[in-house]
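sequence plus predicted model, see below.
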Amino acid sequence: MDNAALDAALSACSSLLDLEIIGLHVELKQTLESVSEHCHLIERLFFESSKTGRDDSLKLPICNELVNNCSHLAFLALRGFKLHDVKARVLVKGFRKLKYVDFTTSYSITGAFLKNLGGSAGGNLLEVLILRDCMHLKEVEVARLFSAVLAGDFKKLRHLDICNREGLASDGDWYCRCYSPSFIPVERLLAVRPDFCLLAEFPPEGSFAEIDQMVGNDVNSGFSEPYSLSSRTSDGSLFMTSEFSYNSDQGSGNEDSQDLSFVANDESSDEVDFLSG
């Protein structure tokens, strides 16, 4: 099934509530255009790229159209796309019923899209946020998210996945990776969110260079003994757990670091207020 065939199928599905796409060779841009045009009642959208890390087709106008035309969306999973922060922000901020977000292996996301989203505008209904294996996810942005949670934002967030088989990126140098969750204020989080579930597994320090080499040789990477983060309170209850392993068949999708200079000339800059301040 190609883009045209999928559009034809969706055109007959005006009452569609749930759409899951895995393994089809269709573009993100064309697919979201079709959903936006034909499926105004959709509540759940799960789309996993068939060419992990190489689909960069999505543009801001399509994000805006999807937000405006599919206002019932509560579950959004876009996995394996080059989804820049500015586009992720438009989507998360725009959907007023959004509770579940999964951007697994979205290689361009740094986490900056979450800034100031946990209050009254966008993101305040989020219950589940999955940023697993987002290669450009930054330690500083994750730390900022925790600060926002401690300050009372993201009040309904109960599940966060920041596991990364290549570690988190440092603020100044993308190749300098963070392999330790020591920056996470576990005790303080536990005090304000006793039901919060955090998944934060990272590989042993120094593994990133080996992975980069393996990816260059088109070899799939995996870890049989990933770093497992768990913390027990004084009464012995488990706060953080992980149920996953890193035996993955997805490549790294290594690319040049783009930091926050990703807004193309043909894109609107209306949604980049989070870059300042």
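Good, I have the coordinates. Numbers count the residues shown, from 1 in each chain.

can we go C-alpha only for contacts and neighbour counts from here?
OK.

ok, Asp6 to Glu225 distance?
Careful, residue 6 is Leu; it's not Asp. Distance check for Leu6 against Glu225: by C-alpha to C-alpha, to the nearest Å, it reads 41 Å.

and the two? Which one has more around it.
Leu6 (16 against 12; other C-alpha atoms under 10 Å).

ok, that one - contacts?
Listed by C-alpha atoms under 8 Å, 6 or more residues apart in numbering, the contact partners of Leu6 are Thr31.

so where do the helices sit in the stretch 151-277 of the chain?
All helices of the stretch 151-277 of the chain, identified by DSSP state H, counting those that start in this stretch, fall at 186-192, 207-216.

with distance to Ser36 and mean neighbour count added, can I get the ones you listed in TSV?
Conversion of the helices of the stretch 151-277 of the chain to TSV gives the following (distance: least, C-alpha to C-alpha, whole Å; neighbours: other C-alpha atoms under 10 Å):
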stretch	distance to Ser36	mean neighbour count
helix 186-192	38	15
helix 207-216	35	16
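
go ahead and confirm Val92 touches Tyr100.
No. Look at Val92 against Tyr100 with C-alpha atoms under 8 Å: they stay out of range, at 9.7 Å.

another one to put next to it:
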Amino acid sequence: MDAPNPKRPCHDPSVRSSVSLHHIAPGFNQSSVDTTISSFLSLSSDLPLFSSPLSIACSFDRVLDKVDGSDHDRFLDRTLQLASLLYNSTKRCIRKRATLQNSISWPLLPELTTKVFSMLDTKSLMQASVCCTMFNKCAMNRVCYSHIDLTRAAKNVDNGVVFIMIHRAGKELRSLKLGCVSSRSVFMLTRSCLAPLTFNHGFAGGLLRSLHLYNLILVPGKSLCAVLSVCPNLTDLKITGFVSGDKVNPVEHLALITRNCRLIEHLFLENCRVADPATSSTVLEFVDNCPNLSSVTLLQFGVTDAIARTIIMGFHQLKYINLSGTYGISGCFLRDLGVSGRDSPLQTLLLGDCYHLKEREVLLFLNSILAGDFKSILYIDISSQHGLVSDGGIATFEPKFPIEELKKQKPSLTFVAIFPALSSSSSSSSELYSDDTSSSESSYYSYGEDEEEDEDDS
């Protein structure tokens, strides 16, 4: 390398320091520098640092005061650089010493520590990683990012954070949760937040098993389908606040998003309010795409009686179905199931707040259960703020069902039908109503075990 021109100012500190060092002490090498620093640090601990004429501070002052002319500012800058280097080196050594002490005193082997960290939620893992160097090293293992949950710190998450997390997980990624569960307006990621799953021919998404997206803006809907196309091992898919920028009917998304995810067992889609019917071929494709589906939730979705019938009859392993908030269902699909439902594995049926659900159809369904159909059914909920549609076409809030017969013949069945009370006097009309309806705004039919269904864990 050419020697620097002495007539031209040099702005590179490393070059400037080496030139100065060579000018002051020709023949200096790295060993000489190490010896000089060691001698400086080996000064007697009895030597005062300040105040005394023999203190180190006074020595610095005298040396710097002897430098005159243009070299004075340069020496001052050089002294500040050396002080900064000494300070940073000291901090690094302290961290290394603390890491060594932690390694000695920490009771678990690094492998076990990594295993423990892999069981933490993402936020706790990040907090542990900044405790010390040893924890940080263990927390950088790919296994610790197998299950990424960024919903708890949603306000502080952007695309860059998602990119980093997915990159750290790599091929170990098994579950991913993004978005804000409690709010639909605070948190918003762009559609590219899932792009890392498709990088390198789907390296990160290839073994993904669970994907939960809460209130994200993903437009157009086909971009989500492109991401899911590299997730062939997905078994659990949950999307709430489903927003699509294209004009594809929401029901048709059932076929689009499951086209390349044939192993799906649990499907949860919420907040698709368009009720236009889809073509039968689209629904049949959806059924054909997911032979292993055992749990399906379509909240506020464009589902009709025909679609519901196809879904229940088409999925031979279906145990849980939730069609709450659906406007297009009257309940006639329950009657049409007939004998085909005798050996159905269906255990849970939720039809809450279905605006057009008819009292007569529910009654016929309960009678079919008494006749021996749906032997596996354990939980039914038809609660609604709108009541049920009676034969006269008006809403009824006091439907008549064969509750006593169900109690006798199906004691394991939990049947819930909560409706707004018309008046406090109506609460005493049946022993099936709540004991406290006089002070409540609703009355209900309910018998069986008092169990709470959790849609996330269904």
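The structure has been received and is ready for your questions. As the structure is a computational prediction, the values presented were derived from the model and not from experiment.

and Leu19 of structure 1, which of the helices of the stretch 151-277 of structure 1 is closest to it?
Proximity of the helices of the stretch 151-277 of structure 1 to Leu19 of structure 1 was assessed by C-alpha to C-alpha; the nearest stretch is helix 207-216, lying at 31.7 Å.

distance of the residue nearest the centre of structure 2 relative to Phe301 of structure 2?
Against the mean C-alpha coordinate of structure 2, by C-alpha atoms, centre = their mean, the closest residue is Lys177 at 1.4 Å. Between Lys177 of structure 2 and Phe301 of structure 2 the distance is 22 Å, computed by C-alpha to C-alpha.

find the nearest non-adjacent residue to the counterpart of Asn271 of structure 2 in structure 1, please.
Aligned by TM-score structural alignment, Asn271 of structure 2 pairs with Ser49 of structure 1. Distance criterion C-alpha to C-alpha, 6 or more residues apart in numbering; nearest residue to Ser49 of structure 1, sequence neighbours excluded, is Gly80 at 5.2 Å.

residue contacts, the one you found?
In this structure, Gly80 of structure 1 makes contact with 48-49, 51-53, 103-107, judged by C-alpha under 8 Å, 6+ apart.

could the residues you listed go into a markdown table alongside neighbour count and distance to Ser15 of structure 1?
Formatted as a markdown table, the entries for the contacts of Gly80 of structure 1 read as follows, by neighbours: other C-alpha atoms under 10 Å; distance: C-alpha to C-alpha, whole Å:
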| residue | neighbour count | distance to Ser15 of structure 1 |
| --- | --- | --- |
| Glu48 | 20 | 22 |
| Ser49 | 23 | 24 |
| Lys51 | 17 | 29 |
| Thr52 | 18 | 30 |
| Gly53 | 22 | 31 |
| Phe103 | 24 | 26 |
| Thr104 | 24 | 28 |
| Thr105 | 30 | 30 |
| Ser106 | 28 | 29 |
| Tyr107 | 27 | 33 |
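
which of these still touch in structure 2?
Counting by both residues aligned by TM-score structural alignment, their matches' C-alpha atoms under 8 Å, structure 2 reproduces these contacts from these: 48-49, 52, 103-107.

from those residues, which is closest to Leu76 of structure 1?
Among the kept ones among the contacts of Gly80 of structure 1, and counting by C-alpha to C-alpha, the member closest to Leu76 of structure 1 is Phe103, at 8.5 Å.

what's that closest one aligned with over in structure 2?
Phe103 of structure 1 maps onto Leu323 in structure 2, with residues paired by TM-score structural alignment.

please work out how many residues are found near the corresponding residue of structure 1 for Ile418 of structure 2.
In structure 1, the position corresponding to Ile418 of structure 2 is occupied by Glu201, as judged by TM-score structural alignment. Around Glu201 of structure 1 there are 28 other residues, counting by other C-alpha under 10 Å.

residue contacts, Glu201 of structure 1?
Contacts for Glu201 of structure 1 (C-alpha under 8 Å, 6+ apart) come out as 162-165, 226-229, 242.

residue boundaries of the strands in the stretch 301-450 of structure 2?
Taking DSSP state E, counting those that start in this stretch as the criterion, the stretch 301-450 of structure 2 carries its strands at 320-322, 348-350, 379-381, 388-389, 395-396, 414-420, 442-447.

tell me the first helix or strand C-terminal of the longest helix seen in structure 2.
Of all segments of type helix in structure 2, defined using DSSP state H, the longest is helix 71-105. Past helix 71-105 of structure 2, further along toward the C-terminus, the next helix or strand under DSSP states H and E is helix 110-118.

counterpart of Val128 of structure 1 over in structure 2?
So Val128 of structure 1 corresponds to Thr348, using TM-score structural alignment.

list the contacts for whichever residue in structure 2 pairs up with Val90 of structure 1?
With TM-score structural alignment as the matching criterion, the partner of Val90 of structure 1 in structure 2 is Thr310. For Thr310 of structure 2, the contacting residues are 283-284, 287, taking C-alpha under 8 Å, 6+ apart as the criterion.

try it again at 10 Å.
Listed by C-alpha atoms under 10 Å, 6 or more residues apart in numbering, the contact set of Thr310 of structure 2 reads 280, 283-284, 286-287, 304, 333, 337.

so the nearest residue to Met1 of structure 1 once chain neighbours are set aside versus Ile62 of structure 1, what's the distance?
The shortest distance from Met1 of structure 1 to any non-neighbouring residue, by C-alpha to C-alpha, 6+ apart, is to Leu24 (6.6 Å). Here the criterion is C-alpha to C-alpha. By it, Leu24 of structure 1 lies 20 Å from Ile62 of structure 1.

neighbour count: those two, which is higher?
For Leu24 of structure 1 and Ile62, the more surrounded residue by other C-alpha under 10 Å is Ile62, and the numbers stand at 19 against 15.

helix or strand: which one has the more buried one?
When secondary structure is defined using DSSP H and E, the element that contains Ile62 of structure 1 is helix 60-69.
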